[in-house]
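J.: Provided below for reference: sequence and predicted model.
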Amino acid sequence: MSRPPVPREVHVRAPGKINLALAVGRATRDGYHPLATVFQAVSLIEEVTATAAERFSLTVDGLHADRVPTDDSNLALRAARRLAEHVGIDDGVHLHVRKGVPVAGGMAGGSADAAAALLACDTLWRTGLAREELSELAATLGADVPFALLGHTAVGRGRGDLLTPALSRGEYHWTLALQDHGLSTPEVFRTFDDVVGGVGDPVPDRALLQALGSGDPDAVGAALSNDLQPAALELAPHLAETLAVAEDAGALGVVVSGSGPTVAALARSRQHAVAIAAAITAAGVADGVLTASGPVPGARVVVGERAGVPHVGDRG
């Protein structure tokens, strides 16, 4: 039986994430903070096309594309090079990234790019790595990259890269308030150290996990939490008004996502998410608003479609 032809290009989609809960511990001697977080992958999607090439290169379009580096500092390009080194091949690749996740918004768009690039290049080069090995490689690139491979809902421990899938029933609808100026994750953590300090060994939020397991959106909204939120508000005080407008619009819960500055509001339904988006827009407390739903799968190869066609992300 003849083998199928080697693909000339591969298309992969990977999701952004929201931290439904983020507990942060006291910084250790190496400067890292132990985390206990609950991730949910949402329908804002990064699309990566990997095309066979002699050299490594990258282009970008889509949401906030002008803010994304295309040199060797780009995480997707680093992921491709890391895989090539890991398996010992000399092939190059051209990566084209179409962004659907806000840049520097605490939603791990760059990590999604890296996860998509790993899977796309693994498929393109036929290196045949198991998902477990890809996940181990992903963890060397960044703490959020393994979750972008896994998707759905999961508990993250350690630096956020030690994952355990979490039971989550039902579909959740989100309004995401964006800011043009991102927050530096290292600066947010430094401010956290100054303002809050953290505990020794953070644990996952049991009430949130129970609410997700029972599919109770009201209880999920009540349990949303983020230890980094006070630090984000210290650096960007105007986010307090964004949180307040979403609450006044009837959100079941509102939280700064990850290190911010994106504000995530949980809605009762898709229509309610659009209504919250309209309220935020009318109040002028965000530079952009998107709606999304979750949980969604992690990085996956798209067969029979080209990257760049409309995806399942909702736009408010």
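T.: Yep, it's here.

J.: For the rest of this, base every contact and every neighbour count on C-alpha atoms.
T.: Fine.

J.: how much space between the closest residue to Glu136 other than its chain neighbours and Ile45?
T.: Across the structure, with Cα to Cα, 6 or more residues apart in numbering as the measure, the residue nearest Glu136 apart from its sequence neighbours is Pro146 (7.6 Å). Computed as Cα to Cα, to the nearest Å, the Pro146 to Ile45 distance reads 16 Å.

J.: quick one on the thing from earlier: how many neighbouring residues does the residue nearest to Glu136 have?
T.: Pro146 sits with 30 neighbouring residues when counted by other Cα atoms under 10 Å.

J.: Relative to Asp161, how far out is it?
T.: Between Pro146 and Asp161 the distance, using Cα to Cα, works out to 6 Å.

J.: Provide the contact partners of stretch 149-158 at residue level.
T.: For stretch 149-158, the surrounding residues in contact (Cα atoms under 8 Å, 6 or more residues apart in numbering) are 14-15, 34-41, 112, 115-116, 135, 147, 162-168, 204, 294-300.

J.: In helices only, show me those.
T.: Using DSSP state H, the subset of the contacts of stretch 149-158 located in helices is 112, 115-116, 135, 147.

J.: May I ask which of those has the most neighbours?
T.: Highest neighbour count within those: Ala115, with 38 neighbours (other Cα under 10 Å).

J.: In contact with the residue nearest to Glu136, which residues?
T.: 115, 135-136, 138-139, 161, 163.

J.: Of these, which is the nearest to Phe56?
T.: Taking Cα to Cα as the measure, Ala115 is the one of these closest to Phe56, at 16.7 Å.

J.: What number of neighbouring residues does the nearest residue to Asp72 once chain neighbours are set aside come out with?
T.: On the basis of Cα to Cα, 6+ apart, the spatially nearest residue to Asp72 that is not a chain neighbour turns out to be Arg78, at 6.5 Å. Residues lying near Arg78 (other Cα under 10 Å) number 18.

J.: Next one for the comparison:
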Amino acid sequence: MLDRLELKAYGKINLGLDVVRKREDGYHEVRMIMQTVHLHDRIVMEKTKEPGIRTETNLPYVPDGEGNLAWRAAKLLMDEFGLSEGVDIKIRKCIPVAAGMAGGSTDAAAVLVGMNRLFGLGLGKKELMRRGVKLGADIPYCILRGTALSEGIGEILTELPPAPQCHVVLAKPQISVSTKAVYEKLRVDALGPEAHPDIDGMAAAIRAGSLDGVTARLGNVLETVTIPDHPEIGAIKRIMLEHGAEGALMSGSGPTVFGIFKDREEADAVCGILRETDNGRLTRQVYLTRFFNKKPAR
């Protein structure tokens, strides 16, 4: 049996994000096209004879202990299976924090997978996903990975073929955004039809292998809330579009913006431009990555 594991927790972007309605229980019903990217956190998990869970991160503002979603993921399985041994979890963050890229959720997803392997719990992927949704709506997708249609509160997932490969520039401005606050401010009934992205059309473009079809349908209804409050998000989108991006969009509730490029040189160039704009005051973090695609099921 394993005593130590190293895992990669991959970030995600939303190629399309629509909010259908606010439910009576306070949750919002969504339809989203989710895509994993290669930018990832690194997680080292080590079994200990001493009981309990210890978490450690490389960023002082990321909480340890019960305030960390990865800690709660380990606790969920530890309690369910009555594990007497403990686990040390070291998380090296690379995915921007509070940025619309599911950084906390993907760390928790990796810890669920890691606990299952370290302690030989024998859970399948779907069983892990059912447990993950108790902690957060994005966690089942972060376990699944790849390209998927996400519905309900985010827990109803339909796998799609791998999205057409491209270069992806990620840029996080010098702000953080509260997902809860964005959804509280959103007024779905007040939105016109043009605010809602064509999720079905994007899924069809992915099935057809058309990157142009995907970029033509990029859309995120939460931009109607976040961009008016944080115009730097719109400024980053404009820079990307003016310098060769096929399309650009805010991911999740923001504030990270991604641009899709066919040409690697143009993608590299816009990274430099974003880092230098306003002497680096516009963007805190800029990355060049690609889609993380799983092999199609046979």
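T.: Ah, there it is. Note that the structure is a prediction, hence the values are computed from the model and not measured.

J.: TM-score, when you put one on top of the other?
T.: The TM-score (TM-score structural alignment, normalised by the length of the second structure) is 0.91; 288 aligned residues with a Cα RMSD of 2.0 Å.

J.: Looking for the alignment partner of the residue nearest to Asp72 of the first structure in the second structure.
T.: In the second structure, the residue matched to Arg78 of the first structure (TM-score structural alignment) is Arg72.

J.: Thought Glu66 was touching that match, still the case?
T.: Yes - with contact defined as Cα atoms under 8 Å, Arg72 of the second structure and Glu66 form a contacting pair (6.2 Å).

J.: ok, back up a step: joint contacts of Pro146 and Asp161 of the first structure?
T.: Common neighbours of Pro146 of the first structure and Asp161 are listed as Ala139 (criterion: Cα under 8 Å, 6+ apart).

J.: list the helices and strands the helix or strand hosting the residue nearest to Asp72 of the first structure packs on?
T.: Arg78 of the first structure is located in helix 75-87, with elements delineated by DSSP states H and E. Using 3 or more Cα pairs under 8 Å, 6 or more residues apart in numbering; DSSP states H and E as the contact test, the elements touching helix 75-87 of the first structure are strand 56-62, strand 92-99, helix 109-124, helix 131-139.

J.: let's see it at 6 Å
T.: helix 109-124 (3 or more Cα pairs under 6 Å, 6 or more residues apart in numbering; DSSP states H and E).

J.: Now do the helix it packs on: which range of the second structure does it align onto?
T.: Aligning helix 109-124 of the first structure against the second structure (TM-score structural alignment) gives residues 103-118.

J.: what's near enough to touch Ala166 of the first structure?
T.: Going by Cα atoms under 6 Å, 6 or more residues apart in numbering, Ala166 of the first structure touches 153-154.

J.: which residue lines up with it in the second structure?
T.: In the second structure, the residue paired with Ala166 of the first structure according to TM-score structural alignment is Leu160.

J.: quick revisit: with the second structure superposed, average distance for the helix holding Arg78 of the first structure?
T.: After superposition onto the second structure, helix 75-87 of the first structure lies on average 0.8 Å away from the residues it aligns with, using mean Cα distance after the TM-score superposition for the first structure.

J.: gap between that helix and the chain center?
T.: The chain centroid and the centroid of helix 75-87 of the first structure are separated by 20 Å, computed with Cα atoms, centre = their mean, to the nearest Å.

J.: where does Leu274 of the second structure land in three-state SS?
T.: Judged by DSSP: H, G, I helix; E, B strand; the rest coil, the three-state class of Leu274 of the second structure is helix.

J.: got it, and the one 3 residues further on?
T.: The assignment at Thr277 of the second structure comes out as helix when based on three-state DSSP.

J.: How about the counterpart of it in the first structure, nearest residue that isn't a chain neighbour?
T.: Structural alignment (TM-score structural alignment) places Thr277 of the second structure against Ala283 in the first structure. Distances taken as Cα to Cα, 6+ apart place Val245 nearest to Ala283 of the first structure, at 7.5 Å, with adjacent residues excluded.

J.: do Arg4 of the second structure as well
T.: Of all residues not flanking Arg4 of the second structure in the chain, Glu46 sits nearest, at 4.4 Å (Cα to Cα, 6+ apart).

J.: Show me what that neighbour lines up with in the first structure.
T.: Using TM-score structural alignment, the equivalent of Glu46 of the second structure in the first structure is Thr51.

J.: ok, back up a step: tell me the most packed of the contacts of Pro146 of the first structure, by neighbour count.
T.: Neighbour counts for these peak at Ala115, which has 38 neighbours (criterion: other Cα under 10 Å).

J.: give the contact list for it.
T.: Ala115 of the first structure sits next to 145, 148-149 when contact means Cα under 6 Å, 6+ apart.

J.: Within its local environment, how many residues does Glu54 of the first structure see?
T.: By the criterion of other Cα under 10 Å, Glu54 of the first structure has 11 neighbours.

J.: From Val93 of the first structure, how far off is it?
T.: Distance, Glu54 of the first structure to Val93 of the first structure, using Cα to Cα: 7 Å.
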